[in-house]
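*Asks:* pasting the sequence and the predicted model now:
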Amino acid sequence: MTAITHHISDALLDAYVTGSLGHPFAVVVAAHLSLCDACRARAEAAEMLGGSLLDRLAPAPLSAGAQDRLLAALDDASPPPLQSTASGIFPAAVMQALGGQPPKWRMLGGGIRQQILSADSQGSLRLLYIPPGRAVPAHSHGGLELTLVLQGDFSDSEGRFGPGDVEIAHDEIDHQPVAGPDGPCICLAATDAPLRFRAMIPRLLQPLFRI
């Protein structure tokens, strides 16, 4: 893998470490951390700092019935999901989202494919397959978009992104990612709002493809 040059921001990393980051973005961050030694070290340092701060807090008394509620919650808890391991280009966090199975691609047009991994009130998470040299329709954003490259590369107005790189696109970025010429680009993308396409046809197809 080439050197990773586009990393997770401090704000997103802090939100991930504290558990306040929405599920789609948390999967992207977890996948990136498994590939990036620098960001993984930053996350571990943030966790250690948070633990140190918690140790300094004065204990607070439990409210009446807290123990009973805790025991009842433990009785009602569902078993944790089976943990997946990395497979090929897909980190463990992605394989977990895939349910341990290979991607089931759905054609979007022009050879571009996707698989939606989750979509709820927190946002959407999807895998994208972009053929070499193919451009994604030009778009801006109504919110945040995180895109992690798993294979190949793409370039846009913000630079070139290769394996392990994360593009952080917000509502001020208008771009058109183009896959590199040497092979297909496979990405993991999370959004918390629909994309804003420039062209009419992508806008018409947007509800069908849930982009």
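*Replies:* Sure thing, it's come through.
*Asks:* can we go C-alpha only for contacts and neighbour counts from here?
*Replies:* OK.
*Asks:* scan this protein for its longest helix.
*Replies:* In the chain, taking DSSP state H as the definition, the longest helix is helix 37-55.
*Asks:* which residues are in contact with the spatially most central residue of the chain?
*Replies:* Central residue of the chain (CA atoms, centre = their mean): residue 28, 2.3 Å from the mean position. Under the criterion of CA atoms under 8 Å, 6 or more residues apart in numbering, the neighbours of residue 28 are 93, 146, 147, 148, 188, 189, 190.
*Asks:* the nearest residue to residue 165 once chain neighbours are set aside: what secondary structure?
*Replies:* Spatial nearest neighbour of residue 165, chain neighbours left out: residue 6 (4.8 Å); criterion: CA to CA, 6 or more residues apart in numbering. The local conformation at residue 6, judged by DSSP: H, G, I helix; E, B strand; the rest coil, is coil.
*Asks:* doesn't residue 163 make contact with residue 6?
*Replies:* No: taking CA atoms under 8 Å as the definition, residue 6 is not a contact partner of residue 163, at 10.0 Å.
*Asks:* on that earlier part again, in strands, which of the contacts of residue 28 appear?
*Replies:* Residues of these located in strands (DSSP state E): 146, 147, 148, 188, 189, 190.
*Asks:* take this one as well and set it beside the first:
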Amino acid sequence: MNVQHQVSDELLLDYASGNLSEGWSLAVATHLALCPQARRRLQAMEGAAGALFDKISVSAKATDADWDKMKAKLSGSRSAGHTVARPSQSEGVIPEPLRSYLGGDVSSLKWKALGRGAYQIRIDTGDPDTQVRLLRIPAGKPVPEHTHDGRELTLVLAGSFHDGQDLFARGDLEEADGSLLHTPTATEGEDCICLAVTERPLKFSSWVVRMIQPILKI
């Protein structure tokens, strides 16, 4: 798979060092499961960090246990806030680790209507700082114009969407923040299914959407 929009170096480094909370980590881990290029970048980061720390002598205040814990984190082991990405070996739309959160693939999911043909599934995590949801946007339809109060990650799992001049397809990850005012639009021919992680409710331009936003919880 040739993914065009990969995770940024900054976000990938935070993931590698275990500094992401569960919601963000889930998005990055699922992207890694779909993107061989990003997995190679992660491996290079962890390898470089491990080699650097191997050259540093342990200070008198650091115990062997502290040192072993640090090296384990740099080698990509599971730690707090760091979901380990493992590509799904089975056929389907949703890879691990996201599939385990949902309890199955697309055909077994129970969607909740958002209106205008769009659907969502809110995904429970132990992370109080993010909102995680699976979205299904009907082919050819836009998400109402909005910006963000904080960061948003959107990972495409099926179909694709246009955002300005950019096309995001399966495996692509879009990183957005308050500097971006946009209207992502699903391409024709296939519904777009994506994983979306935010830290604040979206800031819609339309007052009508803002009126119903508390009901939809988006």
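*Replies:* Perfect, thanks for sending it. Quick caveat: nothing in here was measured; it's all calculated off a predicted structure.
*Asks:* from residue 124 of structure 1, how far off is the residue nearest to residue 165 of structure 1?
*Replies:* Counting by CA to CA, to the nearest Å, the gap from residue 6 of structure 1 to residue 124 of structure 1 is 22 Å.
*Asks:* higher neighbour count, these two?
*Replies:* Between residue 6 of structure 1 and residue 124, counted using other CA atoms under 10 Å, the more crowded position is residue 124 (23 against 18).
*Asks:* aligned against structure 2, show me the partner of that one.
*Replies:* Superposed on structure 2 with TM-score structural alignment, residue 124 of structure 1 falls opposite residue 131.
*Asks:* can you check residue 204 of structure 1 too?
*Replies:* Aligned by TM-score structural alignment, residue 204 of structure 1 pairs with residue 211 of structure 2.
*Asks:* now for the helix or strand containing that match, which elements pack on it?
*Replies:* Assigned by DSSP states H and E, residue 211 of structure 2 belongs to helix 207-216. Helices and strands touching helix 207-216 of structure 2, by 3 or more CA pairs under 8 Å, 6 or more residues apart in numbering; DSSP states H and E: there are none.
*Asks:* rerun that using 10 Å as the cut-off
*Replies:* On a contact count with 3 or more CA pairs under 10 Å, 6 or more residues apart in numbering; DSSP states H and E, helix 207-216 of structure 2 meets strand 112-115, strand 202-204.
*Asks:* can you list these in a markdown table and add distance to residue 180 of structure 2 and mean neighbour count?
*Replies:* Listed next are these as a markdown table, based on distance: least, CA to CA, whole Å; neighbours: other CA atoms under 10 Å:
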| stretch | distance to residue 180 of structure 2 | mean neighbour count |
| --- | --- | --- |
| strand 112-115 | 23 | 13 |
| strand 202-204 | 11 | 20 |
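*Asks:* and residue 189 of structure 2, which of these is closest to it?
*Replies:* Among those, strand 112-115 comes nearest to residue 189 of structure 2, with 19.4 Å by CA to CA.
*Asks:* what's the closest one aligned against in structure 1?
*Replies:* Using TM-score structural alignment, strand 112-115 of structure 2 corresponds to residues 106-109 of structure 1.
*Asks:* if anything else comes up later, I'll come back, but that's it for now.
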